[in-house]
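J.: only geometry, no sequence info:
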């Protein structure tokens, strides 16, 4: 009996160890998302409805627009608005989005915060590119700054710089120093400069996604590749519309996407380029808005944005306790801010409410 008892004890010990390990693994992977995802779900219920956007479109003045947001989460950010200028309102909306990112850093598991920090860096890239392009065009660079990102003070200093060489000093020690120096030396033009900024950014996003494990890697990697596909397809189509050759377009594309665009680059017309995309996974997205795309390519940008949000929402349903939930929310919140900014600008320009409703529905 003693050998049998020993075997049973060993077997039970192995089973207990395995169960403990699997339980610990489950707790590590899923439990940290229980509280933040429940809180985010409650926040999702407060995202503005189409009815609310229509109400805001009826505001007619920027003061009424602000008043109509007093029953929303934007109230505190708009409290200091006094002159009701478009600039003041836009800054308040940008602070609200920055507050959303700040909340994510506060409530999400430590291992997930890094990706949202990288998403914020995307605003750095956008701001740097916009400031440099404005400086080269002798325009007011501060008008093109969005009050978001991890290096906003540097970006604002760049906008105030008296010379292009002064910007190089400001960027010293940042990842963007070398590529800006190449622009200053005339080794690359401003288009190549912007492309290089985004190549660096998406490479960093993809590297982070690949460093994750299991479903977190699957979610983040798919998300990043979706972003790269969107950028590349829109870039290629814009270039085709402008009559650029394959050799001119290739350097503009970002590595890391899932769609091969070689055949598209070599076709003779914009219509043929659209036809080439028919057989890709984005075919249905393009077919739904094909006629509109031929008149206005921004329609496809909105269709892509909606598709990405829809896809992340599908992953969220499949992985309810995962990074998909905060990612889906931040995408929706960014879209909401873009719509609010668009409504405010259209009101300032005196556009009629019915037309505002139409135009805001087209915002990506």
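T.: That came through fine. Not measured: the values here are computed from a predicted model. Numbers count the residues shown, from 1 in each chain.
J.: CA only for contacts and neighbour counts going forward, please
T.: OK.
J.: And residue 330, how far from residue 316?
T.: As judged by C-alpha to C-alpha, to the nearest Å, residue 330 and residue 316 stand 13 Å apart.
J.: ok, now residue 296?
T.: Taking C-alpha to C-alpha as the measure, residue 296 and residue 316 are separated by 32 Å.
J.: Looking at these two, which one has more neighbours?
T.: Neighbours were tallied for residue 296 and for residue 316 using other C-alpha atoms under 10 Å; the higher tally belongs to residue 316 (19 against 11).
J.: which ones are touching that one?
T.: For residue 316, the contact set (C-alpha atoms under 8 Å, 6 or more residues apart in numbering) comprises 322, 324, 325, 328.
J.: same thing but 10 Å
T.: 219, 310, 322, 323, 324, 325, 326, 327, 328 (C-alpha atoms under 10 Å, 6 or more residues apart in numbering).
J.: list the contacts for the third one?
T.: With C-alpha under 10 Å, 6+ apart as the criterion, the residues that contact residue 322 are 29-34, 36-37, 112, 215-216, 219, 315-316.
J.: dropping in the other structure now:
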């Protein structure tokens, strides 16, 4: 072969190799670099999460005013600054706003290719508000007491709370995703519980659709996160229904599509104990076995166990994909747990529970 031909082949080969290396390098940079800053920031935020010792100190507050003062050196300070009457309602609303603020921060600091997922997650407050107001109206309670001052639909939700008739609410919801299920509700085609389930079906359908639109590790992580949350809701729904003796045909309309567990066998067993036994062969078998005795007495024990399981799984994904969306999702779960514990402490303080008992009870909160 002529030297010139050999040289040409080598040049072409080197060009191909360098092009491939350049592509792979650019791909790695595109994939991981955008997570460097937000994940470093999240690490710093994790260091500021409240310790068990701090929860125990807050349990000693004895009054809600002292409880609020005890949080003055934390990130909750700004959210609690408007609390003046030191009522449980005021404190719970402030803590809700703090949690929503965490979601909003994720929208701002995460790469644009995943930040819309956290914006979609914020819509859960719209779902809760719409469902809460409608249920309050149906039961004749003051709907404004159930409005959470969070969400893109807040003006409409306030108008719904002030509405004089159920038909007026339909006009307010016109053009929103919630118009059609609400119309079915006032026509008597679905129950209030089925209406609420429909709102959550729509919400989780959006989240799952977004997750499935992603690629590579982002799809793996987001999809697993959504399906785990759907499983948690569905398992608790079925088990509570079996504890109440509900038949399968009454349970089916209350389930959310998209989970990973086959629920049909659970719905046809006779009682809660048999439903738990049926779950033993699923991927949640170990989770349930660890708390089986408690669950037989109190299903909230399973709720806590499932929350822990989801967090543990996200932490595993975070270790496997260190620069990814797993870190912000893990932090969100930790923040949700922190807010649940704070709300529980505040409620127990208001109820006059002894500090030592508060520590015991709150220690069980997932």
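T.: Alright, I've got the coordinates. Here the structure is a predicted model, which is why all the values come from computation and not from measurement.
J.: Name the nearest of the contacts of residue 316 of structure 1 relative to residue 148 of structure 1.
T.: Closest to residue 148 of structure 1 out of those is residue 327 (17.2 Å), distances taken as C-alpha to C-alpha.
J.: what do we get in structure 2 for that closest one?
T.: Under the alignment by TM-score structural alignment, residue 327 of structure 1 pairs with residue 329 in structure 2.
J.: mind listing the helices in the stretch 201-350 of structure 1 by residue range?
T.: 214-241, 246-249, 262-265, 270-276, 283-288, 290-295, 298-318, 324-348 (DSSP state H, counting those that start in this stretch).
J.: still on that earlier bit, just give me the closest of the contacts of residue 316 of structure 1 to residue 4 of structure 1.
T.: In terms of C-alpha to C-alpha, no member of the contacts of residue 316 of structure 1 lies closer to residue 4 of structure 1 than residue 322, at 44.2 Å.
J.: Distance check, the closest one against residue 120 of structure 1.
T.: Residue 322 of structure 1 sits 20 Å away from residue 120 of structure 1 when distances are taken as C-alpha to C-alpha.
J.: which non-adjacent residue is nearest the match of residue 327 of structure 1?
T.: Closest residue to residue 329 of structure 2 apart from its sequence neighbours, by C-alpha to C-alpha, 6 or more residues apart in numbering: residue 314 at 7.2 Å.
J.: again with residue 105 of structure 1
T.: For residue 105 of structure 1, the nearest residue in space outside its immediate sequence neighbours is residue 113; the separation is 5.6 Å by C-alpha to C-alpha, 6+ apart.
J.: Mean per-residue distance, whichever strand or helix holds the one you found versus structure 2.
T.: Remark: residue 113 of structure 1 resides in helix 110-136, with elements defined by DSSP states H and E. Compared with structure 2 after fitting, helix 110-136 of structure 1 deviates on average by 1.1 Å (mean C-alpha distance after the TM-score superposition for structure 1).
J.: now that helix against helix 324-348, angle please.
T.: Computed with axes from the mean of the first three to the mean of the last three C-alpha atoms, to 10 degrees, the direction of helix 110-136 of structure 1 lies at 30 degrees from that of helix 324-348.
J.: Output the residue interval of structure 2 matched by helix 110-136 of structure 1.
T.: Going by TM-score structural alignment, helix 110-136 of structure 1 lines up with residues 112-138 of structure 2.
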